[in-house]
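Chemist: I would like the atomic coordinates for the input below:
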Amino acid sequence: MSLSRDAATQFAQVLSEALPYIRRFVGKTLVIKYGGNAMESEELKTGFARDIVLMKAVGINPVVVHGGGPQIGDLLKRLDIQSQFIEGMRVTDSATMDVVEMVLGGQVNKSIVTLINQHGGSAIGLTGKDARLIRAKKTMATRQTPGMSQPEIIDIGQVGEVTGVNTDLLDMLVKGHFIPVIAPIGVGPDGESYNINADTVAGKVAEALRAEKLMLLTNIAGLMDKQGNVLTGLSTSEVDALIADGTIYGGMLPKIRCALDAVQGGVISSHIIDGRVPHAVLLEIFSDVGVGTLISNRKH
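Modeler: As a prediction, the model looks like this:
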């Protein structure tokens, strides 16, 4: 069956628009944080896997970091282990950490690897414990209690922050034409496991690799102004101003700070994109319009 004339013209326009971007990003590393709705819908999961394989096929080097909070919550519930969150972070005792490792390092990681490989890629699944890929240390939560001058410091168990990334391992895999898929579990100096926010891990991996782009898939259209319009093409100073005037607040702040830190740490641009849109990753990379918010140190 041949394409109609209109369909053929539209197809050619899409390819023509993508070509300059493909040329620009050949040989570059892109770190993509994958989670949320994009990980739950079968259509979106398949589209994501095909997008990653296509990127590798045209000479771009994708590195995937994934979340899995809902899957962890589901298994904890089935095992009758209570979940508690403090300042947005899951309190992680040893029993919870066992579940986190089982779900992220096993179930979720391997399902993503399998899907990418089924669509022609060569994905390799890793946790931060493999070859000490993600070195970490324990972090504490702080909470400001009304009436107290100093914030309360709270022990939230095996929750960590990134102290280093084994870029030698990732460089070896990328040069070997593999697609690394990383579960956000860190390893401490004595071999202890740490549960780390996936956005944070993706940002630190992007910084360590001096990536061209950090892409954070979310469940919203992007960063919005007070009128509900999606903002894009933002400089780091403009983002700072939006935080200061209250446009960016609440649950969006950690994601924006992650994107901002990555750019300030040497990543060329960060993108907060709508993972509910089919092929959102390709649209953001290869089209003039994009599907989210772009933050960089320079104007585009």
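Chemist: Going by C-alpha atoms from here, please, whenever you check contacts or count neighbours.
Modeler: OK.
Chemist: and the helix or strand where Arg23 lies, what other elements does it pack with?
Modeler: Arg23 is part of helix 5-25, with elements assigned from DSSP states H and E. Judged by 3 or more CA pairs under 8 Å, 6 or more residues apart in numbering; DSSP states H and E, helix 5-25 is in contact with helix 280-286.
Chemist: Second input sequence below; structure requested for side-by-side comparison:
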Amino acid sequence: MHQAIEKANVLIEALPYIQRFRGQCVVVKFGGSIMENEAGVRAILEDVAFMECVGLRPVIVHGGGAAISRRMREAHVQPRFVRGLRVSDEQVIRVVEEVLNREVNPHLVRILQGYGGKARGIHGEDILRVQKHTEEHEGETFDWGYVGNVTKVDTEPVKAYLNSEIIPVVTPLGRGPDGMLYNINADEAANAVARALPARKLVFLTDVPGVLRDPDDPHSLISTLSVGEVQHLIDRGVIAGGMMPKVRGAVDSIAAGIRKTHIIDSSLPHSLLLELFTDRGVGTEIVP
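Modeler: Next up, the predicted model:
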């Protein structure tokens, strides 16, 4: 009986959050090492199916994880890097498209459907328009090939799915003005989709608990971070590396009207539900 009461208390704690977010869109981005953990992927998607069942309108934007690197090795495609970022030439972009659109995306859709959720894949190039990503540094122009930055999002297909209680599952690919396919940083793609809809919340599932004051101390989690504090933490080197695009994306999203962005640990079982539907949460929330 005690366990049954505890379960009831959990549901009661979740009730005000379910009421508050019912009918609201939440964009969830995940990728990275969790993609190699089938149990972890299933736990995330079970949370997403629960979110949809209780009235939220989730949208997934996903990366490819190590599957892309593995397929490149199998195809004997040698990776090439410029300033630490992988160049996407014609051969690489073909592999990326094959893995994201034809392997990873259908797999995630099938898992969601197995949890009773209605889900459909959306190839990113059908809704995302991009321009080639280049950078100027000390008078030199750096070019990563078919790597793009989002300039426009066609939200109509996404909204049509949401209005039909279907979970859209989007790949981070875009179409350039030259008609060619471009690879997009998945954090940027999620950020662009969230801003365009617009979403109530944007959630980044990552490989760390959230933003840490000390990267070597998992107990130094910053549970709430205001936009005004971000630049100070960047200047101090607290926010750096792979966390930078997530936090910068969060700042841009909040400026565009999204109320909160969350950065949480994808390896923690049911971290999505714990962050969204409990009083304490488990990651970092970035607020205005």
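Chemist: follow-up on the earlier one: how far apart are the helix or strand just after the helix holding Arg23 of structure 1 and its match in structure 2?
Modeler: Counting by DSSP H and E, the next helix or strand C-terminal to helix 5-25 of structure 1 is strand 29-34. Its matched residues in structure 2 lie on average 0.5 Å from strand 29-34 of structure 1 after superposition (mean CA distance after the TM-score superposition for structure 1).
Chemist: Find me the equivalent region of strand 29-34 of structure 1 in structure 2.
Modeler: Under TM-score structural alignment, strand 29-34 of structure 1 corresponds to residues 25-30 of structure 2.
Chemist: repeat for stretch 269-284 of structure 1
Modeler: By TM-score structural alignment, stretch 269-284 of structure 1 lines up with residues 260-275 in structure 2.
Chemist: which residues are contacting that stretch?
Modeler: With contacts defined as CA atoms under 8 Å, 6 or more residues apart in numbering, stretch 260-275 of structure 2 is touched by 30, 34, 40, 43-44, 47-48, 51, 200-211, 246, 250, 253-254, 281-288.
Chemist: Now for the closest residue to Leu212 of structure 2 other than its chain neighbours: which residues touch it?
Modeler: Computed as CA to CA, 6 or more residues apart in numbering, the closest residue to Leu212 of structure 2 that is not its neighbour in sequence is Leu221, at 4.5 Å. Leu221 of structure 2 is in contact with 209-213, 283-284, counting by CA under 8 Å, 6+ apart.
Chemist: Show me what Leu221 of structure 2 lines up with in structure 1.
Modeler: Aligned partner of Leu221 of structure 2 by TM-score structural alignment: Val230.
Chemist: My read is that Ile196 of structure 1 contacts Gly160, right?
Modeler: Yes. If you go by CA atoms under 8 Å, Ile196 of structure 1 and Gly160 touch, sitting 5.3 Å apart.
Chemist: Overlap of the contact sets of these two?
Modeler: Contact criterion CA under 8 Å, 6+ apart; residues shared by Ile196 of structure 1 and Gly160: Gly186.
Chemist: surely Gln133 of structure 1 meets Thr163?
Modeler: Just to correct that, residue 133 of structure 1 is Leu rather than Gln. No. Between Leu133 of structure 1 and Thr163 there is no contact under CA under 8 Å: 10.6 Å.
Chemist: Compare those two and say which is more crowded by neighbours.
Modeler: Between Leu133 of structure 1 and Thr163, counting by other CA atoms under 10 Å, Leu133 is the more crowded of the two (22 against 14).
Chemist: Tell me which residue is most central in structure 1.
Modeler: Central residue of structure 1 (CA atoms, centre = their mean): Lys33, 1.6 Å from the mean position.
Chemist: Strands of the stretch 201-300 of structure 1, start to end?
Modeler: Using DSSP state E, counting those that start in this stretch, the strands of the stretch 201-300 of structure 1 run over 213-218, 234-235, 269-274, 292-296.
Chemist: now the angle between strand 292-296 and the third one, please.
Modeler: When axes from the mean of the first three to the mean of the last three CA atoms, to 10 degrees is applied, the directions of strand 269-274 of structure 1 and strand 292-296 differ by 170 degrees.
Chemist: Strand 269-274 of structure 1 vs structure 2 - mean distance after superposition?
Modeler: Averaged over the aligned pairs, strand 269-274 of structure 1 sits 0.6 Å from structure 2 after superposition, using mean CA distance after the TM-score superposition for structure 1.
Chemist: what angle do that strand and strand 29-34 make?
Modeler: Counting by the same axes, to 10 degrees, strand 269-274 of structure 1 lies at 30 degrees to strand 29-34.
Chemist: For Arg210 of structure 1, see how far away the equivalent of Lys159 of structure 2 over in structure 1 is.
Modeler: Under the alignment (TM-score structural alignment), Lys159 of structure 2 maps onto Asp171 of structure 1. According to CA to CA, to the nearest Å, Asp171 of structure 1 and Arg210 of structure 1 sit 11 Å apart.
Chemist: neighbour count winner among those two?
Modeler: Using other CA under 10 Å as the criterion, Asp171 of structure 1 and Arg210 rank with Arg210 on top: 20 against 15.
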